[in-house]
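Peer 1: Below are the sequence and a predicted model for it; my questions follow.
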Amino acid sequence: MAIKTLRQLVSADSCKTLVVKVGSALLVDANGQPREEWLSGLSAEIAAMHAKGQRVVVVSSGAIALGASRLHLDKGGRANLADAQAAASVGQIGLAGLWSSKLQTHGLNAAQILVTVGDLEDRRRYLNASSTLERLLDCGVVPIVNENDSVATEEIRFGDNDRLAARVGQAAGADAVLLLSDVDGLMDRDPSQAGARLIPIVEGVTDDIRSMASGSSASGLGSGGMISKIQAAEIAERAGIALAIINGTRDHPVSAAVDADLGTLFIPTRQDGGRRAWLGGRIAPAGSLTVDEGCIAALAKGASLLAAGITKVDGSFQRGELVSIKDADGCAIAQGLVEYDAAVCAALSGKRHEEQAEVLGHAPRSAVVHRDQMVLL
C-alpha cells in the first residue's frame, strides 16, 4: 500500500518498517542534559507502534552533545575534530543507556549500531548492516543507529543524520522515514519571512523544491538543515521509501503531528532496484568526470559513458570506485562505478573507441562507466 498521508506512517498495514530520526536539539537541552520527559513520551509512542506490529528503527543524534557536557568541552564539543571524537566516545555510552532504559520501561530491548560512511558505501559491508538490522527487527528489538563520530573524520562522514536515516531506511528495507525536526516541515521560503507557507505533500524532488531549502540549523546543536533533509528525501525516493518531516519539539511529537496532519510528506515517484538504489544513494564519490552535451543527451537515453564524451577528470580514483558525472557547470547528473583509474581516464578523455587501443596498448573496455553500474540523479 502506497503511503500518502502522515497517519499511514504509524500504521503497520501501510508501513511495516519505519525509521525515526531524532536530532540533537530534541534529545539534549542547551546545557547538554538529556530531555528525559520528552524522550519518555517518544519512547511510549514507539512502544505503541511496536505493539501494533510495526517495526521501528531509531537513528539518534546526541552523542557529541551529551559527551561534551560530561567532559566540559567548549562549543558543544564541536570546536575541533579531536573534541568531537572524544565527546562522541563518552556520549555514545550515555546515549545508548538512555534509549535502553526508556524502551525497557515498555518491555522493549534496544540495540546499538554505530556506522560510518564506509559501512554503507561499501556494498559488502552495506549488505552486512542490512542483515544485522533485519535480524534485530525480527527479534523484536529497536535498533538505535548513530554515526560513529568517535572514528569518523570530516572527509569520510555523513555529517548529518538525515541522510544517514535515509540510507538506514534503504538497508532496513523500510517503508518510510520520519525526520523529527525543529520546524513543521518544508516551507516555500525561509520560515522567518512573512507569508512562508508549509508544503504538505511533495511528489518527487525537483529544482523548485531544492530552492526552498535552507542550510541553517536553528538550534546550533545539530549539523543538518533543510538541505540535508531534501537530500535524504532523494536518497529515500530511489528505494521507493516515503519520507516525512514533522515538528519534534512537542510532547509525544509523532501523535501531535499525525493528529494535526501537520508536516511535509515526500511521496516517491520512482523505485530503483536494490543495487541501483544503493548506488544512487552513495554520497562519497572519489572523483568526477565532466562530460559534454552530446554525452549528457546519450546518458539520458540510457547509454553508457564513453571516453569520447569526457572533457575533464578530477580526483585520484581507482578502477571500481564511485565517480560523479557532471555537466560543464559542475552540476552532478549521474554517478557510477568507473572502469579505469583517474590517470587512464584522463589519457582516454575525448578519444573515440578506435583511438583508445593505441593509448592503452590493448583493446579498451566497452565504456568508462557502464550503464549497468550507473544511475542518473
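Peer 2: In hand now; what should we look at? Residues are numbered from 1 along each chain as shown.
Peer 1: rest of the way, CA atoms for contacts and neighbours
Peer 2: Will do.
Peer 1: Which stretches in the stretch 151-300 of the chain count as helices?
Peer 2: 161-172, 207-211, 226-238, 253-260, 274-281, 293-300 (DSSP state H, counting those that start in this stretch).
Peer 1: what helices or strands is the second one leaning on?
Peer 2: This means helix 207-211. In this structure, helix 207-211 makes packing contacts with no helix or strand, judged by 3 or more C-alpha pairs under 8 Å, 6 or more residues apart in numbering; DSSP states H and E.
Peer 1: Now the spatially most central residue of the chain. Nearest residue, chain neighbours left out?
Peer 2: A centroid search over the chain (C-alpha atoms, centre = their mean) returns Arg163, at 1.7 Å, as the residue closest to the centre. Excluding its sequence neighbours, the residue lying closest to Arg163 (C-alpha to C-alpha, 6 or more residues apart in numbering) is Ala232, at 4.4 Å.
Peer 1: And here is the other one:
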Amino acid sequence: MTIESLRDLTSAETCSTLVLKVGSSLLVDAKGQPRQEWLAGLVDEIAKMCALGQRIVVVSSGAIALGAARLGLPKGGRASLADAQAAASVGQIALSGLWSSLLEQRGLSAAQMLVTLGDLEERRRYLNASSTLSRLLEAGVVPVVNENDSVATEEIRFGDNDRLAARVGQAAGANAVILLSDVDGLMDRDPAEPGAQFVPIVRGVTDTIRAMAGAISGSGMGSGGMVSKIQAAEIAERAGISLAIINGQNQCPISRAVERNLGTIFVPTRQDGAKRAWLGGRIAPLGTLVVDEGCIAALAKGASLLAAGIVRVDGTFERSQLVTIADSDGCAIAQGLAEYDAETCVRLSGKRQSEQAEILGHAPRSAVVHRDHMVML
C-alpha cells in the first residue's frame, strides 16, 4: 500500500519497516547531557509502534556531543578532526548504553551498528550490512545505527545522518524514513521572508523543490540542514521509500505530528531496481566523465556510455569505481561504475570503437559505463 500521509507512517499495514533519525540537538542538551525526559517519551512511541507490528530502525546522532561533554572538549568536540574522533569514541559507549537501557525497560532489545561511508558505498559490504539489518529486524531487535565517527575522516564520511538514514532505509528494505528535525518541515522559501508557505507533501524531488532548501537548522550541534534532508529524500525516492520531516522538539514528537498532520512527507514517484537504487544513492564518486549532447540524448534513451561521446575526464579512479556523467556545464545527469580507469578513459575519450583496439592493444570493452551499471539522476 502507498504511504500518502503522516498517519500512514505509524501503521504496520502501510509501513511495516520504519527508519527513525534522531539528531544531536534533540538528544543532547546544550551542556552535552542526554535529554532524558524527551528521549523516554520517544522510546515510548517506538515501543508502541513495535507492539503494533512495526519494525523500527533508529539512526542516532549524539556520540560526539556526549563524548565532548565527558572529555571537556571545546566547540562540542568539533574543534578538530582528532577531537571529534576522540569524542565519538567516548560518546558512542554512552549513546549505545542510553538506547539499550531505555529500550530494555520497555521489553525491547537494542543492537548497535556503526557504519562508515564505505560500508554502504561498496556493494559487497552494503549487502552484508543489509543482511545484518534484516536478521536483527526478524529477531525483533531495534538496530541503533550511527556513523563510526571515531575512524571516519572529513574526506570519507557521510557528514550528516539525514543521508545516512536514507541509505540505511534502502539497506533495511524500509517503507519510510522519518527525520526528526528542529523545524516543522519544508517551506517554499526562507521562513523569514514574507509570504513563506509550508509544503505538506512533495511528489518527487525536482529542481523547484531543491531550490526551496536552505540552511534552516541553527542548533550548531549537528551537521545537517534542509539541503541534506532534500538529498536524503532523493536517495529514499530511488528505492520507492517515503520520507517525512517532522519537528522533534516536542514531547512524543511522532504522535504530535500525526495528530496535527504537521510535517512534510515526500512521496516517491519512481522506484528503481535494488541495484540502481543503491547506485543512485551513492554519494562519493571519484571522477567525472563530461559528455557531448549526442551522448546525453543516447543515455536518456537507455544506451550505455561509449568512449566516442566523452569530451573530458576529471578525477582519479580505477575500474569498477563510481563516476559521475555530466554535461558541458558540469550538471550531473547520471552516475555508474567505470569499465576503465581514469588514465585509459582519457586515452579513449572521443574515439570510436574501431580506433580503440589500436590504442589498447586488445579488443575494447563494449562501453565505458554499461547501462546495467548506470543510473540516471
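Peer 2: Good, I have the coordinates. The model shown is predicted, which means the values in this text are computed figures rather than measured ones.
Peer 1: picking up where we left off before, adding distance to Ile64 of the first structure, write the helices of the stretch 151-300 of the first structure out as CSV.
Peer 2: CSV is the format used below for those (distance: least, C-alpha to C-alpha, whole Å):
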stretch, distance to Ile64 of the first structure
helix 161-172, 13
helix 207-211, 29
helix 226-238, 19
helix 253-260, 23
helix 274-281, 25
helix 293-300, 43
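Peer 1: Quick check: which of those is nearest to Leu26 of the first structure?
Peer 2: Of all those, the one in closest proximity to Leu26 of the first structure, counting by C-alpha to C-alpha, is helix 253-260 (10.3 Å).
Peer 1: average distance between the closest one and the second structure?
Peer 2: Mean deviation of helix 253-260 of the first structure from its aligned counterpart in the second structure after superposition (mean C-alpha distance after the TM-score superposition for the first structure): 0.3 Å.
Peer 1: from the chain's centre, how far out does that helix sit?
Peer 2: Remark: helix 253-260 of the first structure is offset 23 Å from the chain centroid, using C-alpha atoms, centre = their mean, to the nearest Å.
Peer 1: Likewise for stretch 316-329 of the first structure?
Peer 2: Using C-alpha atoms, centre = their mean, the offset of stretch 316-329 of the first structure from its chain centre is 20 Å.
Peer 1: how about the helices of the stretch 151-300 of the first structure, which one is nearest Arg319 of the first structure?
Peer 2: For those, distance to Arg319 of the first structure was read as C-alpha to C-alpha. The smallest value, 15.6 Å, belongs to helix 274-281.
Peer 1: Between helix 226-238 and that closest one, find me the angle.
Peer 2: When axes from the mean of the first three to the mean of the last three C-alpha atoms, to 10 degrees is applied, the directions of helix 274-281 of the first structure and helix 226-238 differ by 160 degrees.
Peer 1: how about Phe266 of the second structure, what does it touch?
Peer 2: Phe266 of the second structure is in contact with 201-205, 233, 242-244, counting by C-alpha atoms under 8 Å, 6 or more residues apart in numbering.
Peer 1: run the last query once more with 6 Å
Peer 2: Contacts for Phe266 of the second structure (C-alpha atoms under 6 Å, 6 or more residues apart in numbering) come out as 201-203, 242-243.
Peer 1: Repeat that for Ala256 of the first structure.
Peer 2: For Ala256 of the first structure, the contact set (C-alpha under 6 Å, 6+ apart) is empty.
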